[in-house]
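S.K.: Sequence and predicted model, in that order:
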Amino acid sequence: MSVVAPPTDHTRAHPTVLVTGFEPFAGAPVNPSGELARRLAELGHPDCRIVAEVLPVSFARAAPLLAAAIEAHDPDIVIALGLAETRHAITPERVALNLADARIADNDGDQPRDLAIEPGGPAARFTGLPVKAIAHDIAAAGIPAEVSLTAGSYVCNHAFYALMGLVEQRTAHRSATGEADARPLRAGFIHVPATPQLGGSPQFTLDELERGIRIAISTTLATRPHHDADLPGGSTH
């Protein structure tokens, strides 16, 4: 389901940001990632035009619908959102693995085990978002945030890996046609924690998460392509 920001006199001059989220899964009543995508598109952003797509929690269907949304909206930036209900922070993801290994079935009943998302594809693909800068700026606003080195092996990781493959394809096409430097597509994935409707702990309000993702959008817009903050990061284990 697509949602497009209300048009303004400045829409054409502004970059387009595609924000995606997911539908509820595993019996949950809501999925804040999908709610955030819709809300951001409906409320808009002063520095860009936001369009949204809520994806199915489906290994078979999520990536094709994501590709169709990119084709339809021709965005400058794609920020894909997903739910990580046990995390204590908003977590921009640094890397997607070429692995589908589902602990639970998706909404279509599929439960792949130890499969390559793209047979013969690279073992991993890295984000195109300035994840260190995003995490720093969100945390500076008082909202817990940190860079994550694993997007899991469920549909979120599957969509993230496919998304970065789409970026590679688009970059190669534009390079072949001499358009590579004109308007590079930047994309990546951010996990958000649970909201109160999902129970458990910790809990974040949808307003807090919206504020965090707005900061992520603003930081990405303000950062040159292929650059990130020069900050310590990584993990010791």
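M.R.: That came through, no problem.
S.K.: From now on I want contacts and neighbour counts done on CA atoms only, so please keep to that.
M.R.: OK.
S.K.: all helices of the chain, in order?
M.R.: 32-43, 62-73, 131-140, 155-176, 206-222 (DSSP state H).
S.K.: any chance of the ones you listed in a markdown table, plus mean neighbour count and distance to residue 112?
M.R.: A markdown table is the format used below for the helices of the chain (neighbours: other C-alpha atoms under 10 Å; distance: least, C-alpha to C-alpha, whole Å):
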| stretch | mean neighbour count | distance to residue 112 |
| --- | --- | --- |
| helix 32-43 | 23 | 23 |
| helix 62-73 | 17 | 15 |
| helix 131-140 | 22 | 29 |
| helix 155-176 | 20 | 10 |
| helix 206-222 | 19 | 30 |
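S.K.: For those, please prepare CSV with the additional fields distance to residue 123.
M.R.: Written out in CSV, the entries for the helices of the chain read as follows (distance: least, C-alpha to C-alpha, whole Å):
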stretch, distance to residue 123
helix 32-43, 26
helix 62-73, 18
helix 131-140, 20
helix 155-176, 10
helix 206-222, 26
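S.K.: One more to weigh against that first structure:
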Amino acid sequence: MEQDIETVEPDAVVSLGLASGISSIHLERIAINTIDGREDNTGFKPNGERIHENGADGLFSKLPLKQLETALLNESIPVNISNSAGTYLCNNLMYSELYYLEQKQLNIPAGFVHVPPSHEIGIAQRVPSWPQEDITRAVHIIIENLQSN
């Protein structure tokens, strides 16, 4: 992610993650400086360690959350502002990108958005789901609103 930011020099960074069991878009407000969860594919089992030893306990999204919430609602897209990106991969990515941008003094909109599963995943896991076209439309609305900012 850091190399991609250096190479692309984006005007904004919007990271996406799948949150099984949700039925609306979740705009994440804060990432916390901890990682905890199940063992990953390499055998690492996080146990509440800090993501960045000298980093702040939490970092707030740099996305205009209320503006994005309004834009999505105006397009009849269910949305919530969430106060927890969890403690595992999604939170880790959100915290790491915000920390990196802060360290590099890059003042660009950045944050994390959880989306519900597509119907294909929802059926397999028997959880709430959305049509992929609606998920894609929501992401487009978010990006379009960042461009107009």
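M.R.: Arrived safely, thanks for sending. If you're wondering where the values come from, they're calculated on a predicted model, not measured in any experiment.
S.K.: Looking at the helices of structure 1, spot the one closest to residue 18 of structure 1.
M.R.: Between residue 18 of structure 1 and those, the shortest gap by C-alpha to C-alpha is with helix 62-73, which sits at 7.6 Å.
S.K.: what span of structure 1 lines up against stretch 11-27 of structure 2?
M.R.: On the basis of TM-score structural alignment, stretch 11-27 of structure 2 is assigned to residues 76-92 in structure 1.
S.K.: Can you give me the buried ones in that stretch?
M.R.: Residues of stretch 76-92 of structure 1 classed as buried: 76-85, 87-92 (neighbour count, 16 or more other C-alpha atoms under 10 Å).
S.K.: Greatest separation within the residues you listed: which pair is it?
M.R.: Distances among the buried residues of stretch 76-92 of structure 1 were taken as C-alpha to C-alpha; the most separated pair is 76 and 88, at 29.6 Å.
S.K.: counterpart of residue 46 of structure 2 in structure 1?
M.R.: For residue 46 of structure 2, the equivalent position in structure 1 is taken to be residue 112, counting by TM-score structural alignment.
S.K.: Could I get the contacting residues of its match?
M.R.: Residues touching residue 112 of structure 1, when contacts are defined by C-alpha atoms under 8 Å, 6 or more residues apart in numbering, comprise 100, 101, 102, 105.
S.K.: can you check residue 148 of structure 1 too?
M.R.: Under the criterion of C-alpha under 8 Å, 6+ apart, the neighbours of residue 148 of structure 1 are 91, 92, 93, 94.
S.K.: Name the residue closest to the centre of structure 2, please.
M.R.: With the centre of structure 2 defined as its mean C-alpha position, the nearest residue by C-alpha atoms, centre = their mean is residue 112, 1.9 Å away.
S.K.: So it is in contact with residue 27, correct?
M.R.: Yes: taking C-alpha atoms under 8 Å as the contact criterion, residue 112 of structure 2 and residue 27 are neighbours in contact, 6.6 Å apart.
S.K.: re the thing from before, so which of the contacts of residue 112 of structure 1 wins on neighbours?
M.R.: Counting neighbours by other C-alpha atoms under 10 Å, residue 100 leads those with 22 neighbours.
S.K.: Name the nearest residue to residue 93 of structure 2, ignoring sequence neighbours.
M.R.: Computed as C-alpha to C-alpha, 6 or more residues apart in numbering, the closest residue to residue 93 of structure 2 that is not its neighbour in sequence is residue 15, at 7.9 Å.
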